[in-house]
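In: sequence first, predicted model second:
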Amino acid sequence: MYKQVRTASELDVFYSIVDFVWTEKSYARERFEGTDKFLLKAEDSKWGAVLEASPLENSDPIIRELFSPYIKELSVVDIPTIAVLPQYRGSLGTKAISLSVKYCEERGYEHVISVNNPVFFRALKITYKMPLTRIDQAINYKGSPFIPAILHISRIYQNKSDYPWLFYPQEIN
């Protein structure tokens, strides 16, 4: 289950998860305005993961510049944040990825741009078999190596049966 962040207390929970995971990974912290933020609930009824989606115009200028040669004619959203607390990495990681597919399908986005840590990039490519294009070698972004990629997400939501891990989580109010 998931919930879109709408209140100050939900935003506090969102950033507590992001801050914990970013500190654990030694990533530079960042805050984005004008984005859709979501909390994902674990089986034990605790919030354990987050997803953030950003219209391109609200993305980090570094990201916009990096991807601009590749996305001129594409329907694109930036996913700057997927963070999962360590104890929930298996199940909630899949839920967060599934929610990103649902989000894009409902809003008509065909592609996702993102910079991914190398382990997560490998999981997207190998474990989830997601259709993606790596646009460059690993870059240093905010102090850590990340791989910039375009995820062709419409191929997933148009061919759901090809992705056995995919399920659309239920929204709660």
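Out: Cool, the structure landed. Numbering: from 1, shown residues only.
In: C-alpha from now on. contacts and neighbour counts both.
Out: Noted.
In: for residue 25, what are its contacts?
Out: Shown here is residue 25, which makes no contacts under the criterion CA atoms under 8 Å, 6 or more residues apart in numbering.
In: I meant residue 124, not that one.
Out: Contacts of residue 124 were listed using CA under 8 Å, 6+ apart, and they are residue 130.
In: am I right that it sits in a helix?
Out: Yes: applying DSSP: H, G, I helix; E, B strand; the rest coil, one finds residue 124 inside a helix.
In: distance check, it against residue 10.
Out: With distances taken as CA to CA, to the nearest Å, residue 124 is found 28 Å from residue 10.
In: just checking, residue 131 touches residue 155?
Out: Yes: judged on CA atoms under 8 Å, residue 131 makes contact with residue 155 at a distance of 7.2 Å.
In: second structure for comparison follows:
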Amino acid sequence: MYTKVQTEQEKVIFNGIWEECWNEKGFGLEYFQGTDQFIFWKDGQAVGCVEIKKYSLKNEAFPFSGCEQLKGKFDTVMEVDKLSILKEFRGKGMLEDIMYFLSEYMKEKELTYFTALLEPRLYLTLKRSLLVEQVGEKLHYKGDDVVPSIINVHKAIQKLEEKKWYKELKEGKLIELMKV
């Protein structure tokens, strides 16, 4: 299940999750206003989070604006940031829940692409389940290496719909995931 961050208490929980994960990786911390932030829960405990924000040419850490695939589409491009799962919950299905949520978010907002600077291991994990495309060389950013990546929303959803875990979420866990 997930909740959209709306209160100060939820903001504290959200920040606590990603700050713990980013400190673990040695990333520098950065805060933004005007973003959609979500907390993911398991058995009443906050275990993961993600931030989604409008793509901004001003805040580019990598020149995604130079990507041919994105030209003329920036009004339907969002950036995924702070995708974090607490260490003790990794490998227990939370990434799949978050990916399912992101696919539903993409459909609802009629997006064409997501951009992201992904930690190399996360990039490799997502590459197996999504059509994540590396669009530049690894670079050092905020304390660690990252892989500049884009996700074609329509192709990613098509690929997700082939996955067994995605079908299971869609058929059975949707109600559980969407509970507040």
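Out: Noted; the coordinates are in hand. Just so we're clear, the structure is a prediction, and the values are computed from it rather than from any experiment.
In: can you calculate the TM-score here?
Out: The TM-score (TM-score structural alignment, normalised by the length of the first structure) is 0.89; 168 aligned residues with a CA RMSD of 1.8 Å.
In: which helix in the second structure runs the most residues?
Out: helix 8-25 (DSSP state H).
In: which one in the first structure is aligned with residue 105 of the second structure?
Out: Correspondence of residue 105 of the second structure to the first structure, assessed by TM-score structural alignment: residue 103.
In: for burial, what's the neighbour tally of that match?
Out: Applying other CA atoms under 10 Å, we find 16 residues neighbouring residue 103 of the first structure.
In: enumerate every residue touching it.
Out: Applying CA under 8 Å, 6+ apart, no residues contact residue 103 of the first structure.
In: one more: residue 146 of the second structure?
Out: Residues in contact with residue 146 of the second structure (CA under 8 Å, 6+ apart) are 117-120, 138-140.
In: so how far does the helix or strand where it lies sit from its counterpart in the first structure?
Out: Secondary structure from DSSP states H and E places residue 146 of the second structure in strand 144-152. Once superposed with the first structure, the aligned residues differ from strand 144-152 of the second structure by a mean of 0.6 Å; criterion: mean CA distance after the TM-score superposition for the first structure.
In: buried residues, that strand. List them.
Out: Judged by neighbour count using 16 or more other CA atoms under 10 Å, the buried positions of strand 144-152 of the second structure are 145-152.
In: circling back to that earlier point, got the angle for the longest helix of the second structure vs strand 144-152?
Out: For helix 8-25 of the second structure against strand 144-152, the angle by axes from the mean of the first three to the mean of the last three CA atoms, to 10 degrees is 120 degrees.
In: returning to what we had before: wait, a strand at the match of residue 105 of the second structure?
Out: No: counting by three-state DSSP, residue 103 of the first structure is not part of a strand but helix.
In: which residue in the first structure lines up with residue 85 of the second structure?
Out: Counting by TM-score structural alignment, residue 85 of the second structure corresponds to residue 84 in the first structure.
In: hmm, residue 94 and that match touching each other?
Out: No: with contacts counted by CA under 8 Å, residue 84 of the first structure stays clear of residue 94, the gap being 10.0 Å.
In: and these two? Which one has more around it.
Out: Per other CA under 10 Å, whichever of residue 84 of the first structure and residue 94 has more neighbours is residue 84, with 24 against 16.
In: residues contacting the more buried one?
Out: Neighbouring residues of residue 84 of the first structure by CA under 8 Å, 6+ apart: 17, 21, 48-50, 92-93.
In: out of the residues you listed, which sit inside strands?
Out: 48-50 (DSSP state E).
In: and the helix or strand following the strand holding residue 146 of the second structure, what does it pack onto?
Out: Once the chain leaves strand 144-152 of the second structure, the next helix or strand it forms, by DSSP H and E, is helix 153-162. Counting contacts by 3 or more CA pairs under 8 Å, 6 or more residues apart in numbering; DSSP states H and E, helix 153-162 of the second structure packs against helix 94-109.
In: tell me which residues in the helix it packs on are buried?
Out: Buried, per 16+ other CA under 10 Å, within helix 94-109 of the second structure: 94-103, 106.
In: with distance to residue 54 of the second structure added, can I get those residues in JSON lines?
Out: Below are the buried residues of helix 94-109 of the second structure laid out as JSON lines (distance: CA to CA, whole Å):
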{"residue": "94", "distance to residue 54 of the second structure": "24"}
{"residue": "95", "distance to residue 54 of the second structure": "22"}
{"residue": "96", "distance to residue 54 of the second structure": "23"}
{"residue": "97", "distance to residue 54 of the second structure": "22"}
{"residue": "98", "distance to residue 54 of the second structure": "19"}
{"residue": "99", "distance to residue 54 of the second structure": "18"}
{"residue": "100", "distance to residue 54 of the second structure": "20"}
{"residue": "101", "distance to residue 54 of the second structure": "17"}
{"residue": "102", "distance to residue 54 of the second structure": "14"}
{"residue": "103", "distance to residue 54 of the second structure": "16"}
{"residue": "106", "distance to residue 54 of the second structure": "12"}
